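Chemist: Can you look at this prediction? I've put the sequence above it.
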Amino acid sequence: MSELRTAPEHPYQDPQLPVEQRVADLVSRLSLEDKAGLLFHTIALMVDPSTDLEVMGMPSLESMIRDRRMTHFNLVGSPGAGREFAAWTNSVQRIASRTGWGIPITFSTDPRHSFSDNPAAAMAAGPFSQWPETLGLAAIGSEELVQQFADIARKEYLAAGIRLALHPQIDLATEPRWSRIVGTFGEDADLTSRLGAAYIRGFQGDMLGADSVSTMTKHFPGGGPQKDGEDPHFPYGREQVYPGDGFAYHLRPFLAAIEAGTSQMMPYYGMPVGTEYEEVGFGFNKSVITGLLRQELGFDGIVCTDWSIVTDSSVQGELIEARAWGVEHLAPIDRLEKVLHAGADQLGGEHCTELLIELVHSGRVSEDRIDVSVARLLREKLTLGLFDDPYVDEDQAEIVIGNEEFRSAGRVAQRASVTVLKNAVPTDASNATRPILPLASGLRVYAEGVAATAVATRGEVAANPEEADVAIIRLQAPFEPRTGGVAPYFRAGSLEFTEHDVSRLRELAERIPVIVDVYLDRPALLAPVAELAAALIVDYGASDDAVLDVLFGAAAPEGRLPFDIPRSQEAVAAQRPDVPFDTADPLFRFGDGLDLPSAPDGEGGS
């Protein structure tokens, strides 16, 4: 949406000139304070931009723009539906247009199109169309579907004013306890490489341009091989280990991402242990960022660190120490210097512009070094067309974001991603010859974890198991609750179901056939559930309606497991965290999944 614009006063404002000429002109005009602001990319809560955020240890968004000259913000939350979202981003662009040289804002976001709700990694869909998690796209395994999803997400982001996706996450899920697996394409490097490249093409197109959303691919050089499966958001998970010499395996999806043209790359928090690389977090790691990524692999795009690796932060008033793994002993200004010398262009989750200015004034970092990153960052803004028109059409946003066509496509993908792992012939039914799935419509159904209103459209809701023909139970994959900071949002630790859950299933299975659906955000130990259930399915983010459509034969499941399912906790502990398919005698294997027979005449879902 073009607002009133005057004729270009300076070359950088002239869309007829080559991008490189415009970049050079603007870099020559910027003060050190302007340049410093470009090198920081932090969180913006979608509230009134003048709101004081000191409770989070942050100034207001407006002051970060005007006083610190910051122009890259990671959006958290939502002000409402499509129109409200667009109106908010437009209002912030107006603040930027009246500040300094009028550098427009690049708004970014973590994934917003699925079911996760973790402020440190992903957000629930809200006004956007809702799809299965990335694992669910991997379960379907179609490059065409992934590109369709990314293209739809691109259109919704564009309408909202979001021009940078802080994804895809192309780490490999070789350590089944790791809490970030839900955002990956699973365990296989070939599948992840194919789907990750399709994802990037869907967001960016064949070339980055005015209709693109830039992608920040993460987490270089692969964040999967975590010691004991812990996550480097936390000090107890800072080490990445390679006992199987699998470093090169984890690098393969990033080679595909570079070939697909990803515009940005994010190194992870973790520090490599026992490799040829320096044992410091990847954001500080010159041997990885400059040596491997820049020189060996030839990546010349933007490198932005993961969030909050230099200064301490605050979550709901609780102090969170900087994730400065391997350099904890350094002062924040020394950490920042190490990041810049490592070759990163931006600091994620930080707003300490004064430290960068001090580094330059003291001569520890040259302004020429800063100009290299400033040029990369401005080049992307210009290539995306933000300098020419940073505003979006609020009427169009209301039409595009979460429209029925996009929501319908998401629902189709949810159904398709469902993976059937067991479908037995009931043993308690006389003359039974066909598996329990698909269910006949009109059955009396006892349900737990499923909305009664969803069940009622397909059968009769039973108040207790004694009145039911079948039970449908939806479970969350197990995890160990953690406390402190953002830890409660990360589903980590043991993969075993509790004895309470197993006993409850056993009690039900002794009365009636039980169908179990598990939300599989990690490779849960499904053996006791598979033994007790008449049918076992898994999903990777699917609504009650999507799951019931599969169970009652109204939709065909297409999902195949994107990783192995270990047989025991002992097998999990014994496998090497960097090696794919290393669990002994898995209960289910990568690629497992059953098709369902057609519903008999007169049966099937609505």
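Modeler: Received the coordinates, thanks. Numbers count the residues shown, from 1 in each chain.

Chemist: Going by C-alpha atoms from here, please, whenever you check contacts or count neighbours.
Modeler: OK.

Chemist: show me where the stretch 201-350 of the chain has helices.
Modeler: Using DSSP state H, counting those that start in this stretch, the helices of the stretch 201-350 of the chain run over residues 247-260, 286, 332-342.

Chemist: Run through the residues that contact Ala122.
Modeler: 110-112, 116 (C-alpha atoms under 8 Å, 6 or more residues apart in numbering).

Chemist: now do the same end-to-end measure for stretch 320-337.
Modeler: One end of stretch 320-337 sits 21 Å from the other (C-alpha to C-alpha, to the nearest Å).

Chemist: Okay, buried residues for it please.
Modeler: By neighbour count on 16 or more other C-alpha atoms under 10 Å, the buried set for stretch 320-337 is 320-327, 332-333, 335-337.

Chemist: Name the residues that touch that stretch?
Modeler: 232-235, 238, 269-271, 279-281, 284, 308-314, 355-356, 359, 364-365, 485.

Chemist: Now do it: distance to the chain's middle.
Modeler: Computed by C-alpha atoms, centre = their mean, to the nearest Å, the separation of stretch 320-337 from the middle of its chain amounts to 25 Å.

Chemist: Also stretch 36-55?
Modeler: Worked out by C-alpha atoms, centre = their mean, stretch 36-55 lies 21 Å from the chain centre.

Chemist: and the contacts of stretch 320-337, which of them are in strands?
Modeler: 271, 313-314 (DSSP state E).

Chemist: Now a ChimeraX select for only the buried ones of those residues.
Modeler: A single ChimeraX command is used to select the members of these judged buried by 16+ other C-alpha under 10 Å:
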select :271,313
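
Chemist: could you redo the ones in strands among the contacts of stretch 320-337 as JSON lines and give each row distance to Arg415?
Modeler: Output for the ones in strands among the contacts of stretch 320-337, formatted as JSON lines (distance: C-alpha to C-alpha, whole Å):
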{"residue": "Met271", "distance to Arg415": "39"}
{"residue": "Ser313", "distance to Arg415": "40"}
{"residue": "Ser314", "distance to Arg415": "39"}
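
Chemist: this is the other structure I want to compare:
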Amino acid sequence: MSALSLIQAKLRDFARLLPFKMELQDSQGTPFIYRDRSKTIDERVSDLISRMTLPEKAGQLFHNMLVPGPEGSLATANSTFGIEDTRHLIGTKFMTHFNLLGPVSDPSMVATWQNAVQDFALSQTRLGIPITFSTDPRNHFTENIGTSFQAGHMSMWPETLGFAALRDPKLVERFADIARQEYLALGLRTSLHPQVDLATEYRWARINATFGEDADLSGELVQAYIKGFQKGKELGTQSVSTMTKHFPGGGPQMNGEDPHFIYGREQCYPGNNEEYHLEPFKKAIEAGTRQMMPYYGMPVGTEWEEVGFAFNKSVISGLLREKLGFEGIICTDWGLITDTAILGQDMPARAWGCEGLSELDRTRKIIEAGCDQFGGESRPELVIQLVEDGMIPESRIDISVARIMREKFALGLFDNPFVDVKAAADIVGQTQWKAEGEMAQRRAHTLLKNDGNILPLHEEDYRSKTFYVEGVSEAAARARGLRLGSLEQADIAIVRLRCAYEPRPGGFEAHFHAGSLEYCTGEQARQANIFSKVPISIVDIYLDRPAVLSEVASQVTALSVSFGSNENTYLDVIFGTNGAAPEGKLPFDLPRSMKAVQESREDVPFDTERPLYKFGWGLSYEDTYETQ
């Protein structure tokens, strides 16, 4: 870069730190009310909509993904995720809502890219409508590319199940406030979360991002979550808007299969327990959540039409809008209109119950149901055609555009959409915040069994012992001063396992842990071999679903479960270092057998026969009893 170019770049960065200024009148001297920050939001929205063409309105109804280009530049098309060229999406399709795809490994680069995208939108489009960037959950210890992204440089906390295990609304609000500040530094202004589905069907692949099985606990924690992200009930320039999902509750999936895929499209209520699943959403609305996302599921055996929830007028307009009084933005889940491919796997549109409809008719049905935005789609031409052919009045489109624009004004995006690149590097992943996240990981460990009070291990107990480790790196173990040996040599085994699941094929589908919650025969035999050969077995299992642990629990000395934690925080817990001790209580029952799971009703909580460990179970190191 030349010296002149460097100076110009520095001046542009400096200008972006100042209050953003737009021209307040057109070439004829007519004031542009929507650009005047002294006017009310309603006045600005009304003025803006009056100036928008139909294509400009249609673009606002689509919310898709973007990836940064090299060194924070605007990216061209990405075939892996079906993403179109950034300039085309903004400059030609007039879209202004995008979900950031990929981890935040370099905050400065992400901030630079965000500014470049905003600069393009403001300088290269007629009305200069700023971009709203959104994100799936980022600050949790998870690897599911289908539902969230790894934290990267950001502070890393346990999964939301871990917060449910700790039952501490103040901690949830603290987490959300820290995540909010990291989001703001990166220019991320909408969270595609919280997820308040209830974990009543234990086989479902998305339980890890919920607050568990209990509606009251979920409702209490989601209110703290929204308060932390939105910085109160009303949106402002320091808020991150929350999109609560998946209305009216995605937990009761038939046989636990996920409706990302056609075999999991059916959602059922054999216990007639629809109201139970609505409770956390009522609490979210009460707390002021600004957006809602319906799930893919197609209800069967209810009074609702048997179509996916976003297509379902009785659910969206009748229940959510009219009965529950929700007035915010309703954005569909990803990919309801267009067939696509993700990670090399063909993915048909999740138009369950509407598979026979054309793309145009699917679009119409979703709008008529009452939704405002189409997630994971870039098809404004369909909305344009609906209006031009007289199938949808433009006034109906205006209603959704007004909701969407009101959000941008409330967030302050029209007045200053840029971020400070240097501040992003300083703010994101602060040492103190990372330390708080790791402490929450430690605390969320839930101790189920501790025979002979073997935990915590004290130095005098283990310095002379030989350890076998699995699921913990040898480097981390040796850093604790452990003497390592083979299984046959070991006095103590430390084993970390993952919850059982049945692997699925496909580049995308493989990321969903579904099917049996019981370890297969071969894995049970492998584990039993370890536990039988070592006098003391200390086992921790990462629960992304409620595992069947009867065989494990009967054979080991100490058993804990965790909800997203790194190996060092776990070692702190079992050795009692850095002030660590397990504080968690189970956020759901742990079933005794797969037979009990299969015989339970998908929509009814705590419905398996004779659970091995019940909701709320969790020992402390001060407890002296050995079994439940």
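Modeler: Structure's in. What do you need? Bear in mind that the values here come from a model prediction, so they are computed numbers and not experimental data.

Chemist: now the contacts of stretch 320-337 of the first structure: which count as buried?
Modeler: 232-234, 238, 269-271, 279-281, 284, 308-311, 313, 355-356, 359, 365, 485.

Chemist: tally of neighbours for the alignment partner in the second structure of Ser63 of the first structure?
Modeler: The alignment partner of Ser63 of the first structure in the second structure, by TM-score structural alignment, is His88. Using other C-alpha atoms under 10 Å, His88 of the second structure is surrounded by 13 other residues.

Chemist: what comes into contact with the host helix or strand of His88 of the second structure?
Modeler: Following DSSP states H and E, one finds His88 of the second structure within helix 86-91. Helix 86-91 of the second structure has contacts (C-alpha under 8 Å, 6+ apart) with 66, 74-77, 95-96, 120-121, 124-125, 378.

Chemist: how big is the offset of it relative to the first structure?
Modeler: Here helix 86-91 of the second structure, set against the first structure after superposition, deviates by a mean of 0.9 Å using mean C-alpha distance after the TM-score superposition for the first structure.

Chemist: Now the element after that helix, going C-ward?
Modeler: Past helix 86-91 of the second structure, the next helix or strand by DSSP H and E is strand 97-100.

Chemist: which residues of the first structure does that following strand align to?
Modeler: The alignment places strand 97-100 of the second structure over residues 72-75 of the first structure (TM-score structural alignment).

Chemist: average gap between the matching stretch and the second structure?
Modeler: Mean for stretch 72-75 of the first structure is 0.5 Å (mean C-alpha distance after the TM-score superposition for the first structure).

Chemist: distance between that stretch and the chain's centre?
Modeler: On C-alpha atoms, centre = their mean, the centre of stretch 72-75 of the first structure falls 15 Å from that of its chain.

Chemist: Ok, stretch 40-53 of the second structure next?
Modeler: Computed by C-alpha atoms, centre = their mean, the chain-centroid distance of stretch 40-53 of the second structure equals 32 Å.

Chemist: likewise stretch 157-169 of the second structure?
Modeler: The chain centroid and the centroid of stretch 157-169 of the second structure are separated by 14 Å under C-alpha atoms, centre = their mean.

Chemist: and that stretch, how far apart are its ends?
Modeler: Across stretch 157-169 of the second structure, first to last residue, C-alpha to C-alpha, it's 15 Å.

Chemist: which one is the residue most central in space within the second structure nearest to, not counting chain neighbours?
Modeler: Centroid check for the second structure by C-alpha atoms, centre = their mean gives Pro137 as the closest residue, at 3.6 Å. Excluding the flanking residues, the one nearest Pro137 of the second structure by C-alpha to C-alpha, 6 or more residues apart in numbering is Ser148, at 5.1 Å.

Chemist: Can you find the partner of the one you found in the first structure?
Modeler: Aligned partner of Ser148 of the second structure by TM-score structural alignment: Ala122.

Chemist: Distance check, its match against Phe203 of the first structure.
Modeler: 17 Å.

Chemist: I'd say Leu24 of the second structure and Phe32 touch.
Modeler: Yes. Look at Leu24 of the second structure against Phe32 with C-alpha atoms under 8 Å: they come within range, at 5.3 Å.

Chemist: check contacts around the residue nearest to the centre of the second structure.
Modeler: So Pro137 of the second structure contacts 147-149, 191-193 (C-alpha under 8 Å, 6+ apart).

Chemist: Trace it over to the first structure, please.
Modeler: Per TM-score structural alignment, Pro137 of the second structure is aligned with Pro111.

Chemist: Could you say whether that match sits in a helix, a strand or coil?
Modeler: coil (DSSP: H, G, I helix; E, B strand; the rest coil).

Chemist: Report the separation between it and Leu158 of the first structure.
Modeler: Counting by C-alpha to C-alpha, the gap from Pro111 of the first structure to Leu158 of the first structure is 14 Å.

Chemist: same question, Gly317 of the first structure
Modeler: Taken as C-alpha to C-alpha, the span from Gly317 of the first structure to Leu158 of the first structure is 34 Å.

Chemist: between these two, who's got more neighbours?
Modeler: It is Leu158, of Gly317 of the first structure and Leu158, that has more neighbours when counted by other C-alpha under 10 Å, with 22 against 12.

Chemist: what sits against the more buried one?
Modeler: Applying C-alpha under 8 Å, 6+ apart, the residues contacting Leu158 of the first structure are 211-213, 392.

Chemist: want to try TSV for these, with distance to Ala468 of the first structure and neighbour count as columns?
Modeler: Converted to TSV, the contacts of Leu158 of the first structure look like this (distance: C-alpha to C-alpha, whole Å; neighbours: other C-alpha atoms under 10 Å):
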residue	distance to Ala468 of the first structure	neighbour count
Asp211	53	17
Ser212	52	24
Val213	50	29
Val392	53	22
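
Chemist: quick one: which of the residues you listed is nearest to Gly186 of the first structure?
Modeler: Val213 (24.0 Å; C-alpha to C-alpha).

Chemist: give the contact list for the closest one.
Modeler: Val213 of the first structure sits next to 154, 157-158, 162-165, 203-204, 384 when contact means C-alpha under 8 Å, 6+ apart.

Chemist: What count of nearby residues applies to the residue nearest to it when sequence neighbours are not counted?
Modeler: Spatially, and ignoring its direct neighbours in sequence, Val213 of the first structure is nearest to Arg163 (4.7 Å; C-alpha to C-alpha, 6+ apart). By the criterion of other C-alpha under 10 Å, Arg163 of the first structure has 28 neighbours.

Chemist: that older thread, most neighbours among the contacts of helix 86-91 of the second structure, which one?
Modeler: Using other C-alpha under 10 Å as the neighbour criterion, Met95 leads the contacts of helix 86-91 of the second structure with 30 neighbours.
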